[in-house]
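Novice: Sequence first, predicted coordinates after that:
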Amino acid sequence: MTKINAGRPRAVIFDMDGTLFETDTLLIPVHKRVFETLREEGLYMEETPPVERLLGCLGMLLEDIWKNVMPDSSLEARKRADVLLLQYELEGLAAGEGLLYPHVAETLSELKAGGAKLFVASNGLEDYVKGVAQYRGIASLFDGIYSAGEFGTSSKVDLVAKLLQDHGLVGEPCWMVGDRSSDVEAGRSNGLLTIGCAYAKYGKASELENADIRISDFRELLQLPE
């Protein structure tokens, strides 16, 4: 693990699902549509898995998500689910479905006005991650939106390392903000102060045990000591 550089952050890196975006407000109807279509196409004839199983996998790479959600499915079904999930997510976002967590937009604006560069680092697909930012009106606040789908990284540790390298932030004081153990690992492995979002309910509370700080309201980011 790299030594943490504390102090006023030059940059703040955010996870997307469960951190900025209240994913279940979009994913619950999308999940239903995905499995209805798979069944219509004869690719998955089992009972629809509970949506809680999908929500619990947020933060994983997509191929790992389907292995957990429908472990008895064929590779063809999983590949088709990839396509349908993105299609229905983007359609839902365009139709106004899906909400940011309370106070996200204004807090991001204040952090940016205070001089911090803002980034997203997500294990999701590129079009989805950028789509959330675009359709929810926060894309212009970020200096970069990084996704595993765009860069083909095998872990969030590698994705965050690439982001830091690309923007000359290696060794600089930065924060990593997220709700899953993968976010904490990515931050700590890259020497960042890790902030766990305890308001999200998609993972287990124990996933944030190693975070340096935990917050229960997004606005608390503005109150943290420099």
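Specialist: Great, that's in hand. Residues are numbered from 1 along each chain as shown.

Novice: When you work out contacts or count neighbours from here on, use the C-alpha atoms and nothing else.
Specialist: Will do.

Novice: My guess is residue 172 contacts residue 10. True?
Specialist: Yes: look at residue 172 against residue 10 with Cα atoms under 8 Å: they come within range, at 6.9 Å.

Novice: count of neighbours near residue 20?
Specialist: Using other Cα atoms under 10 Å, residue 20 has 27 neighbouring residues.

Novice: what separates it from residue 76, distance-wise?
Specialist: Distance of residue 20 to residue 76, given as Cα to Cα, to the nearest Å: 32 Å.

Novice: Nearest the geometric middle of this protein, what residue?
Specialist: Central residue of the chain (Cα atoms, centre = their mean): residue 16, 3.0 Å from the mean position.

Novice: which residues touch that residue?
Specialist: Contact analysis of residue 16 by Cα atoms under 8 Å, 6 or more residues apart in numbering lists 120, 121, 122, 129, 178.

Novice: do the same with residue 38
Specialist: 44, 45, 77, 80, 81.

Novice: Can you add secondary structure and give these back as CSV?
Specialist: Formatted as CSV, these follow (DSSP: H, G, I helix; E, B strand; the rest coil):
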residue, secondary structure
44, coil
45, coil
77, helix
80, helix
81, helix
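
Novice: And the furthest pair within the contacts of residue 16?
Specialist: Farthest pair in these (Cα to Cα) is 129 and 178. Separation: 14.5 Å.

Novice: Looking at these two, which is more packed in?
Specialist: Higher neighbour count among residue 129 and residue 178: residue 178, with 31 against 26, using other Cα under 10 Å.

Novice: Distance-wise, check the more buried one relative to residue 11.
Specialist: 14 Å.

Novice: ok, structure two:
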Amino acid sequence: MTLSLIFDMDGTIFQTDKILEISLENTFNYLRESKLWDKETPIEKYREIMGVPLPVVWENLLPNYSMEVRELANEFFHEQLIANIKEGTGALYPHLEEVFSYLKSNNYSIYIASNGQIEYLKAIVDYYYLDQWVTETFSIQQVQTDDKADLVSTILKKYDIREGAVIGDRLSDINAAKKNGLTAIGCRFDFAQEAELSQADLVIDDLQDLKRIFT
């Protein structure tokens, strides 16, 4: 079908939910200790918007707060995420290594395009040795917009990719594929929403399904 596959990171490759709650709770505890927050941690709200760039996250979680407070929260949260990754609290999705090995051995090029920040993505790639399969990992910080379609476009231009697929769990991944003329493969995983998945060209329930698709 295609030779170039672009994967989302959070909720597609990496089980972010395993470090999300504790990292977010730690961040809002920090805000409470700093007398900047006195309510419950908005974990469900974050789950709803999972997949958007972090600046957008804090616009939603701290809508009536200054940019300074949002940046403070973002920095602390980012540090907590990375610390939890390095402690082994997170995990890859089941069969990820098996599927990546299969794709690589069958001459598929693998890339990662994520709304995550550079240091965060590097922590995951380094901890799980993803570089043995992944050609390059791209962060939304590498483009001037918050549109993942622009990030995917950057990958296509750099590697002269004409055909391919974007594999991800959220609408931003599906739109990024379609805006760039690629196949959109939705992942029915932790943060996925059926209304968004309905817009994908294909939907998988397990990463092993990719071995069937790319035979």
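Specialist: Looks like it came in fine. Only a predicted model underlies this, so the values are computations on that prediction, with no experimental measurement involved.

Novice: Report the buried members of the contacts of residue 38 of structure 1.
Specialist: The neighbour count (16 or more other Cα atoms under 10 Å) marks 44, 77, 80, 81 as buried among the contacts of residue 38 of structure 1.

Novice: so the last one touches residue 34, yeah?
Specialist: Yes: under the criterion of Cα under 8 Å, residue 81 of structure 1 makes contact with residue 34 at 6.6 Å.

Novice: got a list of what residue 93 of structure 2 touches?
Specialist: Counting by Cα under 8 Å, 6+ apart, residue 93 of structure 2 touches 12, 13, 14, 15, 207.

Novice: tell me which element the residue lying farthest from the centre of structure 2 is part of?
Specialist: What lies farthest from the middle of structure 2 is residue 35; by Cα atoms, centre = their mean that is 31.1 Å. For residue 35 of structure 2, there is no enclosing helix or strand under DSSP states H and E.

Novice: measure it to residue 29 of structure 2 for me?
Specialist: Distance of residue 35 of structure 2 to residue 29 of structure 2, given as Cα to Cα: 10 Å.

Novice: can you check residue 181 of structure 2 too?
Specialist: Residue 181 of structure 2 is 44 Å from residue 29 of structure 2, by Cα to Cα.

Novice: between these two, who's got more neighbours?
Specialist: The neighbour count for residue 181 of structure 2 versus residue 29, taken as other Cα under 10 Å, is higher for residue 29 (17 against 14).

Novice: if I line the two up, what does that one land on in structure 1?
Specialist: Per TM-score structural alignment, the equivalent position to residue 29 of structure 2 in structure 1 is residue 36.

Novice: Buried ones in the helix or strand that contains its match, by neighbour count?
Specialist: Taking DSSP H and E as the definition, residue 36 of structure 1 sits inside helix 24-40. Buried residues in helix 24-40 of structure 1, counted by 16+ other Cα under 10 Å: 24, 26, 27, 28, 30, 31, 34, 35, 38, 39.

Novice: Generate JSON lines for those, with distance to residue 50 of structure 1 as supplementary columns.
Specialist: Below are these laid out as JSON lines (distance: Cα to Cα, whole Å):
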{"residue": "24", "distance to residue 50 of structure 1": "13"}
{"residue": "26", "distance to residue 50 of structure 1": "15"}
{"residue": "27", "distance to residue 50 of structure 1": "12"}
{"residue": "28", "distance to residue 50 of structure 1": "10"}
{"residue": "30", "distance to residue 50 of structure 1": "13"}
{"residue": "31", "distance to residue 50 of structure 1": "9"}
{"residue": "34", "distance to residue 50 of structure 1": "12"}
{"residue": "35", "distance to residue 50 of structure 1": "11"}
{"residue": "38", "distance to residue 50 of structure 1": "15"}
{"residue": "39", "distance to residue 50 of structure 1": "15"}
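
Novice: any idea which of those is closest to residue 95 of structure 1?
Specialist: Of the buried residues of helix 24-40 of structure 1, the one sitting nearest to residue 95 of structure 1 (Cα to Cα) turns out to be residue 26, at 10.4 Å.

Novice: looking at it, that closest one is touching residue 91, isn't it?
Specialist: No: Residue 26 of structure 1 is beyond contact range of residue 91, at 10.1 Å (criterion: Cα under 8 Å).

Novice: so how far does stretch 32-42 of structure 2 reach from one end to the other?
Specialist: Distance across stretch 32-42 of structure 2, first residue to last, is 13 Å (Cα to Cα).

Novice: who's in contact with that stretch?
Specialist: With contact meaning Cα under 8 Å, 6+ apart, stretch 32-42 of structure 2 is reached by 24, 25, 28, 31, 61.

Novice: which ones are touching the third one?
Specialist: Think residue 28 of structure 2. Contacts of residue 28 of structure 2 by Cα under 8 Å, 6+ apart are 37, 41, 73.

Novice: Could you find the counterpart of the last one in structure 1?
Specialist: Think residue 73 of structure 2. Using TM-score structural alignment, residue 73 of structure 2 lines up with residue 81 in structure 1.

Novice: contacting residues around its match?
Specialist: 34, 38.

Novice: and of the contacts of stretch 32-42 of structure 2, the nearest to residue 45 of structure 2?
Specialist: Out of the contacts of stretch 32-42 of structure 2, the member with the shortest distance to residue 45 of structure 2 (by Cα to Cα) is residue 61, at 7.2 Å.

Novice: how near is the closest one to residue 55 of structure 2?
Specialist: 10 Å.

Novice: Look at these two and report which has more neighbours.
Specialist: Per other Cα under 10 Å, whichever of residue 61 of structure 2 and residue 55 has more neighbours is residue 61, with 16 against 13.
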